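Colleague: the following block contains a protein sequence and its predicted model.
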Amino acid sequence: MEEIVGTHAIKYPQEADKAVVLLVDDNEDILDFISDDLEEKYHVLQARNGVEALKVLEHEIVQLIISDVMMPEMDGFEFCAKIKSTLEFSHIPVILLTAKNSLQSKIEGLELGADVYVEKPFSPAFLQVQISSLIKNRNKIKEYFSSSPLLHIKSIAYSKADEVFLEKLQDTINKNISNQSLDVEHLAEKMNMSRPTLYRKIKSISNLSPNELINLARLKKAAAYLNEGLLKIYEISEIVGYSSQSHFGRNFAKQFGMSPTDYLHSKTAEKKKP
């Protein structure tokens, strides 16, 4: 699926689509070998070095990166450090592949933020397990965040940079939460980010579009108010930016599996327990 954001075409996978894996290696045979092994389960993109890979990331939303260490122009260590220090990409898990099997080499890769370090020669089955585990764990965290009314957005952070970004994003939404017209345009302006950059970051880190995330933030703020038990439901729906209580109720039930009234009753019952 592709969406035009500003002057850029942002590509991102739908739920039913394969996860996108970026494979970075200057060896054509290795690229083909790993791609052939992965393409049944994943959509595989290729790059010959770190510089080329960064250009790919400017236009593609990627769920995981597999990179060789020894490459021209920009090696795997430098590339990994760039990924983990760049806000737009810092959430993407990185698997480093290398023939270097020294402990110091492993430590260097992990210190630069690599999520997994795989030595060459490696078993394709072992690499498949590492990829699957990283992607599944990330998706579970995202799903748990979306379905848990009181879970803070920073629970989906994968780095300190992500945590700082998400806290600023949450604060920005909260300050403007009663504004019914709050959308990605307003959010990008208030976050001092370009719309394509903000869109790509939010979509990648949460599996949600900015507008979906704004709506989820409204519902989570409403859940917090309901948990406090001090305001009426119609008051809460207005405070968090809904035009009508019925619309708010439908969205709340769809997101969390119960109506605002039922949620309020459940929280009240919990507080009464000895």
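Modeller: Received the coordinates, thanks. Residues are numbered from 1 along each chain as shown.

Colleague: could you use CA atoms for every contact and neighbour count after this?
Modeller: Will do.

Colleague: mind checking the SS state of residue 100?
Modeller: Put simply, residue 100 is coil when judged by DSSP: H, G, I helix; E, B strand; the rest coil.

Colleague: quick check, it in contact with residue 119.
Modeller: Yes: counting by Cα atoms under 8 Å, residue 100 sits close enough to residue 119 to count as a contact (7.0 Å).

Colleague: identify the residues contacting stretch 130-147?
Modeller: 63-64, 93, 116, 151-153, 155-156, 205-207, 216, 255-256 (Cα atoms under 8 Å, 6 or more residues apart in numbering).

Colleague: how many other residues sit next to residue 102?
Modeller: Look at residue 102: counted by other Cα atoms under 10 Å, it has 9 neighbours.

Colleague: typo on my end, it should be residue 223
Modeller: For residue 223, the count of nearby residues is 22 (other Cα under 10 Å).

Colleague: for it, what are its contacts?
Modeller: Taking Cα under 8 Å, 6+ apart as the test, what residue 223 contacts is 149-150, 260, 263.

Colleague: the protein: helices as residue ranges?
Modeller: Assigned by DSSP state H, the chain shows helices spanning 28-38, 50-57, 76-85, 103-111, 124-147, 160-175, 184-191, 195-206, 210-228, 233-239, 245-256, 260-272.

Colleague: this is the other structure I want to compare:
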Amino acid sequence: MIIAGDQPAGKEVVVEEYQQHGDPQREKNKKPTVLLVEDNEDFRFYLKDNLQEHFCLLEAANGKEGWQKALALHPDLIVSDVSMPEMNGLELCTKIKQDKRTSHIPIILLTALVGEEYQMKGLETGANDYLCKPFNFEMLLSKIRNLLTLQTTIKKVYTKQVEVQVADISIQSVDEKFMAAALAFVEENLQNANLSVAELSKHLCISRVSLYKKMLLLTGKTPVDFIRSIRLRKAAQMLEKSQLSIAEISYEVGFNTPHYFTKSFKAEFGVLPSAYIRQSGKDSPKKAG
């Protein structure tokens, strides 16, 4: 079955609310909750009509309403159109992924815009997957199920990690091996200021698009942010333990200039490197170089 493309937005419909907790019907069915964010009433009804057999559904007529419901009701997954009034799908996706209360929620974006550049733009905002209209409904259903299954698997893995000593955990899952390989590669190339996402994706034998999806799902960060975060955390360790100056450390972890390093460090940790040194209790603060 093929779904038609974007149409003019219809009238806002009355949305049936499902409570996150204490909903007898949800407890009975044990169905995951999916939030549909779509301004076109007919298209939203079509999605609801086809998905309601498999999921408990919430509805929102635009991104602003979708954000409010995501924050209040914490759905298991969000399916959102890109082109909407009030707040578009890309803006919604950015808000969802940047807020600690909702950043774990997988998002699938729907759009009539085709082309890899649009797909990359959607993924860079934090979307977990992207589907161009018109599309086969079974494809959407499959993507939703796959993301929910992966999310459940990840929760089980990290719940287990909390219960045992980290040192005793042997890396077994595909995701753990993936993250270990990514971390090792970045650390091996820490002094390479030109280390790129393309090099990381090549080393991991995965496309750039797939790398974006996987990194966002597992860490909540884009590949660029992941690389920068590893650099900065290594720098923090060096600030605490080494006798190098701040400028020397900035070059050691792959920053081209101490100024950019200082700016990035403050964005990551909330303090300047010099203040971080003082907070760590070292007697002799390092010079800015």
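Modeller: Received the coordinates, thanks. Since the model is a prediction, treat every value here as computed from it, not as a measurement.

Colleague: residue 23 of structure 1 maps to what in structure 2?
Modeller: Using TM-score structural alignment, the partner of residue 23 of structure 1 in structure 2 is residue 36.

Colleague: and residue 76 of structure 1, by the same measure?
Modeller: Aligning on TM-score structural alignment places residue 76 of structure 1 opposite residue 89 in structure 2.

Colleague: so that match sits against residue 78, correct?
Modeller: No: using Cα under 8 Å, residue 89 of structure 2 is not in contact with residue 78, being 10.6 Å away.

Colleague: so which of the two has more stuff around it?
Modeller: For residue 89 of structure 2 and residue 78, the more surrounded residue by other Cα under 10 Å is residue 89, and the numbers stand at 29 against 26.

Colleague: so for that one, what's the nearest residue that isn't a sequence neighbour?
Modeller: residue 82 (3.9 Å; Cα to Cα, 6 or more residues apart in numbering).

Colleague: over to residue 107 of structure 2?
Modeller: Nearest to residue 107 of structure 2 is residue 78, by Cα to Cα, 6+ apart, at 4.8 Å.

Colleague: would you check the span in structure 2 matched by stretch 252-269 of structure 1?
Modeller: So stretch 252-269 of structure 1 sits over no part of structure 2, by TM-score structural alignment.

Colleague: touching that stretch from outside, list them.
Modeller: 146-149, 216, 219, 223, 226-227, 229, 233, 249-250.

Colleague: would you list those residues in JSON lines and tack on distance to residue 271 of structure 1?
Modeller: Listed next are the contacts of stretch 252-269 of structure 1 as JSON lines, based on distance: Cα to Cα, whole Å:
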{"residue": "146", "distance to residue 271 of structure 1": "24"}
{"residue": "147", "distance to residue 271 of structure 1": "21"}
{"residue": "148", "distance to residue 271 of structure 1": "18"}
{"residue": "149", "distance to residue 271 of structure 1": "17"}
{"residue": "216", "distance to residue 271 of structure 1": "25"}
{"residue": "219", "distance to residue 271 of structure 1": "21"}
{"residue": "223", "distance to residue 271 of structure 1": "15"}
{"residue": "226", "distance to residue 271 of structure 1": "13"}
{"residue": "227", "distance to residue 271 of structure 1": "10"}
{"residue": "229", "distance to residue 271 of structure 1": "11"}
{"residue": "233", "distance to residue 271 of structure 1": "19"}
{"residue": "249", "distance to residue 271 of structure 1": "23"}
{"residue": "250", "distance to residue 271 of structure 1": "25"}
